[in-house]
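# kindly generate the corresponding structure for this input.
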Amino acid sequence: MLTAYASRPWLLTPDERRVPLRPRTRRTGPQAVLFDRDGTLIQDLPHDSDPDRVRLMPHAKAAVGELRARGIPVGVVTNQPGLARGVLTRGTVEDVRRRVEELLGPFDVWAVCPHEPEDGCGCRKPAPGLVHAACALLGADPRATVVLGDIGADIQAARSAGGTGVLIPTPVTRPEETAAADRTAPDLLTAVRGLLNLPGGTT
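Below is the predicted model:
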């Protein structure tokens, strides 16, 4: 039951905006790119509440920088069931967010699902709620948005929202998830260069 948290996700932005951003002028590429957090942008440490333990995944800084250089909005979509379980607090999630942004710069939106799987919310990946919520704030069409993630739930969330998912496998990615993905890449930078039709990308 959704008792501790409302059924909708948290939307966090650098200045806590609650209104859509104006679309930016882009030379090429998708309208927005949304990153999974754990295992995609940063190393996956279950229920991580310590910003001092945050470590970037390979090429994360370069990948995000390529998108920003082309005016493409970037966001994070992350399931954090530790909030519902009492392992995390909003403050600890914010502390980790601030550390990630110290390392990578500010993201245009963070969409956070604070629910457990059994809560039956519409935002927890593989449901599309986080993608829809982030796109609504960014003023982006979900069908022209890409989600980058390391597990099948990330890719299914993109598909359910009508968008595109790119899987970046890690040791925790199951073989069947890789086999089911329409697009894969060995790392974030290769994935982003593929989206932008740059040399060294995977399409």
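# from now on I want contacts and neighbour counts done on CA atoms only, so please keep to that.
OK.
# counting contacts, what elements does the longest helix seen in the chain pack onto?
The residue-count maximum for a helix in the chain (DSSP state H) belongs to helix 90-104. Where contact means 3 or more Cα pairs under 8 Å, 6 or more residues apart in numbering; DSSP states H and E, helix 90-104 is packed against helix 60-69.
# would you do the same for the sequence below? I want to compare the two.
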Amino acid sequence: MKIVILDRDGVINEDSPDYIKSLAEWRPVPGSLEAIARLCQSGFRVFVATNQSGLGQGLFDYDAFSSIHDRLQQQLAELGGRIDGIAFAPDHPDAPTAMRKPAPGMLLDLARRLNVSADLIPFVGDSWRDIEAARAARAQPILVRTGNGRRTETRHQAELRGVAVYDDLAAYAGALIAAQQALPQIS
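Sure thing, here's the model as predicted:
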């Protein structure tokens, strides 16, 4: 099974220091939805693992959160793609659980549910906590420069040794699909 897990804010959609609180504030990163559709069309199952502390802080409600994901799925369907599942941590930052990144809980839970080893799963993020969560889960950390990615790359340059870095999700998807196509086909 070919699986990719993505962070949401900063990878799929534009991020904001004030949180993405409503459908009106949600805007896809250019090329991200097409990248997800290409992954799906190449046989990958795509999942999301996202911290959503705005829920725990009361900045937005579950209806607003769901409407954003409904729009995401609708736009992906129009492109021939989809998100197979969304894991989220609504924890307030002052009271984090094992699910809130940088803890590996969401990634480990997805791997368990999918009955795969986490070390076979790439996790694409834009922040240092995404890299930490991937490493803690023994998943494959991937950094994109969208969202907080450029700042993360600058601030954690030494710690990012061994982490693949791409300009955006589209660049990563293209590289991943090309690598899969280069593998010998077993008949």
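# just to revisit the earlier point, what packs against the helix or strand just after the longest helix of the first structure?
Counting by DSSP states H and E, the next helix or strand C-terminal to helix 90-104 of the first structure is strand 109-113. For strand 109-113 of the first structure, the packing partners by 3+ Cα pairs under 8 Å, 6+ apart come out as strand 10-12, strand 74-79, helix 129-138.
# go through those and name the closest to L188 of the first structure.
With Cα to Cα as the measure, strand 74-79 is the member of these nearest L188 of the first structure (13.3 Å).
# how much does that closest one stray from the second structure?
Mean deviation of strand 74-79 of the first structure from its aligned counterpart in the second structure after superposition (mean Cα distance after the TM-score superposition for the first structure): 0.5 Å.
# relative to strand 109-113, how tilted is that strand?
Orientation check (axes from the mean of the first three to the mean of the last three Cα atoms, to 10 degrees): strand 74-79 of the first structure against strand 109-113 gives 10 degrees.
# so strand 74-79 of the first structure corresponds to what in the second structure?
Using TM-score structural alignment, the residues of the second structure aligned to strand 74-79 of the first structure are 46-51.
# that stretch: which residues count as buried?
Across stretch 46-51 of the second structure, burial judged by 16 or more other Cα atoms under 10 Å covers V46, F47, V48, A49, T50, N51.
# can you list the residues that contact that stretch?
3-9, 36, 39-40, 82-91, 100-101, 106-107 (Cα atoms under 8 Å, 6 or more residues apart in numbering).
# pull out the buried members of the residues you listed.
Applying 16+ other Cα under 10 Å to the contacts of stretch 46-51 of the second structure flags 3-9, 36, 39-40, 82-83, 86-91, 100-101, 106-107 as buried.
# excluding chain neighbours, what is closest to the residue opposite D44 of the first structure in the second structure once aligned?
For D44 of the first structure, the aligned residue in the second structure is D15 (criterion: TM-score structural alignment). Nearest non-adjacent residue to D15 of the second structure, counting by Cα to Cα, 6 or more residues apart in numbering: D9, 4.9 Å away.
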